[in-house]
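Only the shape, not the letters, is given here:
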C-alpha cells in the first residue's frame, strides 16, 4: 500500500542545509558514487560492520525512485473515495478471518501492549494486504538514492544508517530488504528507524523478522503504537450524527469537549455505533465537511496521525478498525462532494494570496489547507467546517 511513501509523512521535511557537503551537487546523479563512498566511511566510523557496509557496494542511483517521490498524489481523493476503495469487502472478510485464526496471538498482544486486534489488523491490511504486497524494490538502493537526493537528505540518511543496524543485528540480510520505492520494510511497512527502535522478537527465534514472522509483525506494530501514545481499553473513533444548526467551528481536531458536551450540542450516535460509557474528551471530525460523514475522534485517533500524518489515510485506517470491531458501514452524509483536484490547487493558491499558509499547492486537503479554509470561512461569515466547497472557491475567485 505504500505507493506514496505513506509513513514518511510522520517526519519533518528537513532541508538541504542539513547536509551542505553535497547540497550543491545532489541534483547531479554523477556525484552519487562519491557520495556513497563518503557514507560508507561515515558508517564505518559509527561502528557498522564491514559485512553490512559491503552491502552498499555497487549500489546505483535510482532515478525512478526520485520520480515517484515527486509524484505523490494518492491523498487528493476524498475520504469516501479512499475508504470505499481501501475498506473493500475482501479486506473485511480476510481481516475477520485473520483475527479469528490468530485469536491467541492477539489476546497475548493485547495483554502485553493494550492494542486490540482490529487496530493491528487494520494497519496490516491497508499497508500490505496482510503481507501479500511487500514491494520488490531493493531497499538499500532506494534509501541511498533518497539520502543523496536534495529534497529530504537527512531523513533518508538516517534511514539508511538504521538499515545497516538491522543488518548488523542479524534481523534481515541485505538481500531480504525489499519493499516499496521509499524504503519501508515488512508487513506493516516500518521505516528503518522504526524497525531499529521498535521491532520485537515475539516468536522467540532470536530475530526481529517483520517480513515473515506474523508474531513479530503484529507485536512490533503494537509496540510502535504504544510509543506513539496508544491508551489501552480506550476507543479511537465513533460515527455520529450532527444537527444542521451546529456551531461548525467546533468541528476541529484542535478542539476537544467531553462526550456529554457534544450531546448537549445535539450530536448523537449513528445507528449501529456505540459511545463509550465514560465521559471522554473527543474532537468532532468531519472528513468531508458538514455535508459528509461525522465522527467523534478520541485521544487514540491521534495515534493514527502519528503513524501517518495524512488525514485521509489516518481516518480511513481508524474507520477500517471500527468496522473490524463490529461497526456498520459509514453513513454517506448529505450531498458530500469534494472539489476536483485542479480546483483544490486553485483554492490553495487563492488562500496563499490572502496570506494563509497552506504549504505547497498540491491538491490535497491536509491539515494546513483545512486550517486556512476555516480561517477564511470565519472571515467571510460562512459555515466554518474547515472543508472547501464551490461556494468558498467562488467567493475567493470574486475577491470578496
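Thanks, I have the structure now. Values in this document were obtained by computation on a predicted structure and should not be read as measured data.

Only C-alpha atoms from now on, for both contacts and neighbour counts.
Noted.

how close does the nearest residue to residue 254 once chain neighbours are set aside get to residue 115?
Spatial nearest neighbour of residue 254, excluding adjacent residues (C-alpha to C-alpha, 6 or more residues apart in numbering): residue 283 at 7.4 Å. Counting by C-alpha to C-alpha, to the nearest Å, the gap from residue 283 to residue 115 is 21 Å.

again, but for residue 337
Here residue 337 is placed at a distance of 34 Å from residue 115 (C-alpha to C-alpha).

on that earlier part again, that's a strand at the residue nearest to residue 254, yeah?
Yes - under DSSP: H, G, I helix; E, B strand; the rest coil, residue 283 falls within a strand.

List the residues that contact it.
By C-alpha atoms under 8 Å, 6 or more residues apart in numbering, the contact set of residue 283 is 251-257, 296-298.

My reading is that residue 194 lies in a helix. Confirm?
Yes - per three-state DSSP, residue 194 lies within a helix segment.

show me what contacts it?
Counting by C-alpha under 8 Å, 6+ apart, residue 194 touches residue 224.

Could you look up the SS state of the residue nearest to residue 269 when sequence neighbours are not counted?
Spatial nearest neighbour of residue 269, chain neighbours left out: residue 240 (4.3 Å); criterion: C-alpha to C-alpha, 6+ apart. What three-state DSSP gives for residue 240 is strand.

From residue 327, how far off is residue 240?
Taken as C-alpha to C-alpha, the span from residue 240 to residue 327 is 12 Å.

and stretch 234-243, which residues are buried?
Under the neighbour-count criterion of 16 or more other C-alpha atoms under 10 Å, stretch 234-243 has 234-242 buried.

So which residues make contact with it?
In contact with stretch 234-243 (C-alpha under 8 Å, 6+ apart) are residues 266-270, 273-276, 293-301, 318-319, 322, 330.

Okay, one more to line up with it:
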C-alpha cells in the first residue's frame, strides 16, 4: 500500500483546541509506560488478544511531534476567505472532475446503494487527502498512544487506541500498514479507528476493508458513513443566495431554521436572480465572512457534513467543492480578503469584553463559535450596527482587540 506525507485536513474541527500554558515537555518514559499498562489492561478486558497487545502496545513510542501538532490547529483562527481558497483551488476542482469521470460507474453504483451523490464523495476525498496524495506517514498506534496518555483528551483517544488495536486483531493487516495522520486518522478518507470499525466496508470483495489501497472500499466506506449519520437522499447540502437590501441580518448565523417559503417571502433569491425553489425544506442562513461576503442557506445535509467534521468552514468547503466538481462556477460573491485574523487570546479578549457589556458569549475559550457570534450580534444591534455577528474592525475596536499580524 502506498504511504505519503501528511496534510491533515479532516479533524481540525473535530478536535477542540486548548492554548498552551507553557513549553511542551516529553512525557517521562516511566509515566508513559505506566499509562500504556493501564490501557493494556482495559483493552484486554474488552477482548483484545494478548499477542496484539504485546506486539503493538508495549512497543508504542511517545511522539512529541504529535503533541505539537495537536496544539497548533488553525481551524478557528483562519479567516474564511483564506480557509476556502486554500482548500477549493482550481487544481483541486479540475482533478476532482477528472476523477469523477474516471470512477463514474463505481461512484454511481455506490450512490445507488447508499444515496450519496458521486460529487460529494469526491469532494470529501479531495479535502481529506487531496485524492489520496497525502495519507499521513505516522504510525497510528504511536500517535494514538501519545494522545491517549496526554491529559487533554485522554478518554477519547484511549477509545480510539483500543479501536485501532481491535482493527489489528480483526483485520488481515499489520501495524506497519496502519499509517495515518498525527491524530490517528487513516486512509483515503481519513477515518478514525472507531469509525473504521463501524462503517468501513469491503466493497471490492478482496476480503479486507482496505482504506489505503482500494478506492472502491474507501468511497463506499465514506458513503456508508454519511448514510449512517443521516444523509438525506435527493437533497443538496445548501446553496449560495442573494439577500435583499433591507434584509434583517439578525436572522443569520444562529439556530433559526425557516422554510424556503419563508426565506422567499423575505426576498432571498438564488444567485441567478430566480426565486428559491418551492421545496418543503427548512434552512439556516450562514454569513461566514459577515454581511459583505457570500450568504448561504444550508439544509439538513449540511449538518450531516458537520457530523463528519464539526466546522462550518469545512462543511462549506465540502459543499462548494462538490458543486464545483459537478460543474458549477465559483462563488457569486467571493468572500472579502480584508477580514481580520484573530488568535485565540484576542478572541478571549473579545469574549471578556462582550461578557462585561452584558452580552453572553458562552465560555471564554478563544473560539469564535455560535454563542460568541450571537453575543456580537446583540452588541451590534444595541450599537445600531449591521447585526451579522461578525467581528468587523469596529467591533474589535469597541473592545480594544487588535488584529493579529
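It's in. Given the structure is predicted, the values throughout are model-derived calculations rather than measurements.

list residues touching both of residue 240 and residue 327 of structure 1?
Common neighbours of residue 240 of structure 1 and residue 327 are listed as residue 273 (criterion: C-alpha under 8 Å, 6+ apart).

all strands of structure 1, in order?
Here structure 1 has its strands, by DSSP state E, at 137-138, 178-179, 237-241, 257-258, 268-269, 281-285, 294-297.

ok, and which of those has the densest surroundings?
Here the criterion is mean neighbour count by mean count of other C-alpha atoms under 10 Å, and of those the winner is strand 294-297, at a mean of 25.

gap between residue 47 of structure 1 and residue 328 of structure 1?
Distance of residue 47 of structure 1 to residue 328 of structure 1, computed by C-alpha to C-alpha: 53 Å.

Look at these two and report which has more neighbours.
Relative neighbour count places residue 328 above the other of residue 47 of structure 1 and residue 328, with 15 against 10, counting by other C-alpha atoms under 10 Å.

What does that one correspond to in structure 2?
Matched to structure 2 by TM-score structural alignment, residue 328 of structure 1 sits across from residue 329.

Residue 337 and residue 115 of structure 1: who's more crowded?
Higher neighbour count among residue 337 of structure 1 and residue 115: residue 115, with 25 against 17, using other C-alpha under 10 Å.

Show me how to select, in PyMOL, the buried members of the contacts of stretch 234-243 of structure 1.
Entered in PyMOL, the line below selects the buried ones among those, by 16+ other C-alpha under 10 Å:
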select buried, resi 267+268+269+270+273+275+293+294+295+296+297+298+299+300+301+318+319+322+330
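
ok, now which ones touch residue 201 of structure 1?
207-209, 216.

hmm, 6 Å instead?
The contact partners of residue 201 of structure 1, by C-alpha atoms under 6 Å, 6 or more residues apart in numbering, come to 207-208, 216.

repeat for residue 259 of structure 1
279-280 are the contacts of residue 259 of structure 1 under C-alpha under 6 Å, 6+ apart.

Report the separation between it and residue 114 of structure 1.
From residue 259 of structure 1 across to residue 114 of structure 1, the span is 23 Å (C-alpha to C-alpha).

who wins for most neighbours among the contacts of residue 201 of structure 1?
Result: residue 208 is most packed of the contacts of residue 201 of structure 1 (other C-alpha under 10 Å), 26 neighbours.

Can you tell me the closest non-neighbouring residue to that residue?
With C-alpha to C-alpha, 6+ apart as the criterion, residue 208 of structure 1 has its nearest non-adjacent residue at 4.6 Å, and that residue is residue 201.

quick one: that neighbour and residue 207 of structure 1, what's the gap?
Residue 201 of structure 1 sits 6 Å away from residue 207 of structure 1, taking C-alpha to C-alpha as the criterion.

cool, residue 97 of structure 1 as well?
Between residue 97 of structure 1 and residue 207 of structure 1 the distance is 27 Å, computed by C-alpha to C-alpha.

do residue 5 of structure 1 as well
26 Å.

How about residue 99 of structure 1?
24 Å.

Same question for residue 382 of structure 1.
57 Å.

can you check residue 195 of structure 1 too?
12 Å.

And residue 157 of structure 1, how far from residue 179 of structure 1?
For residue 157 of structure 1, the distance to residue 179 of structure 1 equals 17 Å [C-alpha to C-alpha].

Revised request: answer the last question for residue 383 of structure 1.
44 Å.

Stretch 242-252 of structure 2: how far from the chain's middle?
Counting by C-alpha atoms, centre = their mean, to the nearest Å, stretch 242-252 of structure 2 is centred 27 Å from the centre of its parent chain.

same question, stretch 102-122 of structure 2
Centroid separation between stretch 102-122 of structure 2 and its chain, computed with C-alpha atoms, centre = their mean, is 21 Å.

ok, now stretch 193-206 of structure 2?
With C-alpha atoms, centre = their mean, you get 20 Å for stretch 193-206 of structure 2.

Same check on stretch 120-134 of structure 2?
Stretch 120-134 of structure 2 has its C-alpha centroid displaced from the chain centroid by 13 Å (C-alpha atoms, centre = their mean).

contact partners of it?
Stretch 120-134 of structure 2 has contacts (C-alpha under 6 Å, 6+ apart) with 4-7, 9-10, 135, 188-189, 318, 321-322.

Who's the closest spatial neighbour of residue 168 of structure 1, skipping the chain neighbours?
Excluding the flanking residues, the one nearest residue 168 of structure 1 by C-alpha to C-alpha, 6+ apart is residue 52, at 6.1 Å.
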